[in-house]
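*Asks:* Fold the following, please.
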Amino acid sequence: MAKNGKKGIGKIVLIVLAVLVVIGVAGTALGGNSDSADAPDAAGQAETQQAEEQEPYTITDEAMDTSNPYAVFIDGTLTNNTEDEVSYIQVEYNLYDADGAQVGTALANTNNLQPGGVWKFEAYGTASPDEVASYELIDVMGF
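*Replies:* Next comes the predicted model:
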């Protein structure tokens, strides 16, 4: 009788294990537990997405100055939103006449912009100020 008792317990343990495996597989197939430590919550996903979407550089306070009879200047403020020093950074603008035709470019550059640093730039363009009606930021390059 002792032999049969051991076999009976082994079968019961095997059946219980099989039922637990089936329940685990069914739970996973149906979506599992959404409160898992591995799954970020909605706020965590929003923060991650916002950090990924933040531009490395932000330009504000842009204004065109045509008061010089020989050159056009685009003034602005650039902020380094990265956690790294930028050894070299450049802004480039296209300059357009009243018909929308490009008549020149304006450039400015600087070195060693610190993390979170703010640079007040003046991009210089050689187009005749009386030709220039508008401008467009074309590129911000930093490394």
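*Asks:* can we go C-alpha only for contacts and neighbour counts from here?
*Replies:* Will do.
*Asks:* how about the helices in this protein?
*Replies:* Remark: helices assigned in the chain by DSSP state H are 2-29, 42-53.
*Asks:* okay if I get those as TSV plus distance to residue 78?
*Replies:* Formatted as TSV, the helices of the chain follow (distance: least, CA to CA, whole Å):
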stretch	distance to residue 78
helix 2-29	49
helix 42-53	17
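*Asks:* Of all those, which one is nearest residue 111?
*Replies:* Residue 111 lies closest to helix 42-53 among the helices of the chain, at 25.0 Å (CA to CA).
*Asks:* how far out from the middle of the chain is that closest one?
*Replies:* Put simply, helix 42-53 sits 10 Å off its chain's centre (CA atoms, centre = their mean, to the nearest Å).
*Asks:* Nearest residue to residue 125 in space, ignoring adjacent ones along the chain?
*Replies:* Closest residue in space to residue 125, ignoring its immediate chain neighbours: residue 106 at 3.9 Å, by CA to CA, 6 or more residues apart in numbering.
*Asks:* How much space separates the one you found from residue 27?
*Replies:* Going from residue 106 to residue 27 by CA to CA, to the nearest Å gives 62 Å.
*Asks:* Looking at the two now, which is surrounded by more residues?
*Replies:* Shown here are residue 106 and residue 27; by other CA atoms under 10 Å, residue 106 has more neighbours (23 against 12).
*Asks:* residue contacts, that one?
*Replies:* 72, 73, 74, 92, 93, 94, 95, 123, 124, 125, 126 (CA atoms under 8 Å, 6 or more residues apart in numbering).
*Asks:* Please give the structure of this sequence too, so both can be compared:
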Amino acid sequence: MEEPKSKTRKPLWKRWWFWVLAVFILIGIAANSSETNITNTTNTSNQTTQKIAQKETKPDLEVLNHTFKQDGFNGYITGQIKNNTDKTFSYVQVEINLYDKNGQQVGSTIDNINNLEPGKTWNFKAIILEDNVHSYKIVNVSGF
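*Replies:* Below is the predicted model of the structure:
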């Protein structure tokens, strides 16, 4: 008796449809990879530009407003300072020079606070002990 002839099959990698499928898969992977890189680069670039713009327009410690107030005994310079960073300042100080009506410096005053948190606003109140103060100037706001 004769043995039936077995049909020899070509290996998978020698078939035409295998190579067509492989080419489509490679094109899909390449296209997906390049789109992701461009998107990530663009997003990073936009975020960097936004951070630079924020830092250029707003100082870390920003004086929002200030004014002179008088109670029955003393004068005060009051105002608000905002922490525009994402860190807590363990100490913040506002320094103010005081002037008489001739523009001569007659004194100075300060106020300070501990632990000014990110994005928070501090309502400062610096006492004036001098009698002949006509004007003032905030000369420094510092923190660490």
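*Asks:* The alignment partner in the second structure of residue 63 of the first structure: how many residues sit nearby?
*Replies:* Applying TM-score structural alignment, one finds that residue 63 of the first structure aligns to residue 67 in the second structure. Other residues within reach of residue 67 of the second structure, judged by other CA under 10 Å, total 11.
*Asks:* same thing with the one 10 residues further on?
*Replies:* Other residues near residue 77 of the second structure number 20, with proximity taken as other CA under 10 Å.
*Asks:* which one of the helices of the first structure lies closest to residue 68 of the first structure?
*Replies:* Between the helices of the first structure, helix 42-53 lies closest to residue 68 of the first structure; by CA to CA that is 38.2 Å.
*Asks:* Now do the strands in the second structure.
*Replies:* In the second structure, the segments counted as strands under DSSP state E are 61-70, 75-83, 89-99, 105-116, 121-128, 135-143.
*Asks:* And residue 117 of the first structure, how close does it get to residue 51 of the first structure?
*Replies:* Here the criterion is CA to CA. By it, residue 117 of the first structure lies 18 Å from residue 51 of the first structure.
*Asks:* Just want to know which of the two has more residues nearby.
*Replies:* residue 117 (17 against 10).
*Asks:* And the more buried one? What does it align with in the second structure?
*Replies:* Match for residue 117 of the first structure (TM-score structural alignment): residue 120.
*Asks:* what's near enough to touch that match?
*Replies:* Residue 120 of the second structure touches 82, 83, 84, counting by CA under 8 Å, 6+ apart.
*Asks:* quick one: what's aligned to the first one in the first structure?
*Replies:* Using TM-score structural alignment, the partner of residue 82 of the second structure in the first structure is residue 79.
*Asks:* For that match, give its distance to residue 15 of the first structure.
*Replies:* Counting by CA to CA, the gap from residue 79 of the first structure to residue 15 of the first structure is 65 Å.
*Asks:* Between the contacts of residue 120 of the second structure, which sits nearest residue 138 of the second structure?
*Replies:* residue 82 (14.9 Å).
*Asks:* And for the closest one, the neighbour number?
*Replies:* With other CA under 10 Å as criterion, residue 82 of the second structure counts 21.
*Asks:* thinking it is in contact with residue 59, fair?
*Replies:* No - Residue 82 of the second structure is not in contact with residue 59 according to CA atoms under 8 Å; the separation is 9.3 Å.
*Asks:* Now do the same for residue 95 of the second structure: its match in the first structure.
*Replies:* Aligned partner of residue 95 of the second structure by TM-score structural alignment: residue 92.
*Asks:* separation between the nearest residue to its match once chain neighbours are set aside and residue 137 of the first structure?
*Replies:* Nearest residue to residue 92 of the first structure in three dimensions, chain neighbours excluded: residue 107, at 4.7 Å (CA to CA, 6+ apart). According to CA to CA, residue 107 of the first structure stands 10 Å off from residue 137 of the first structure.
*Asks:* Before I go, just wanted to say thanks for your time.
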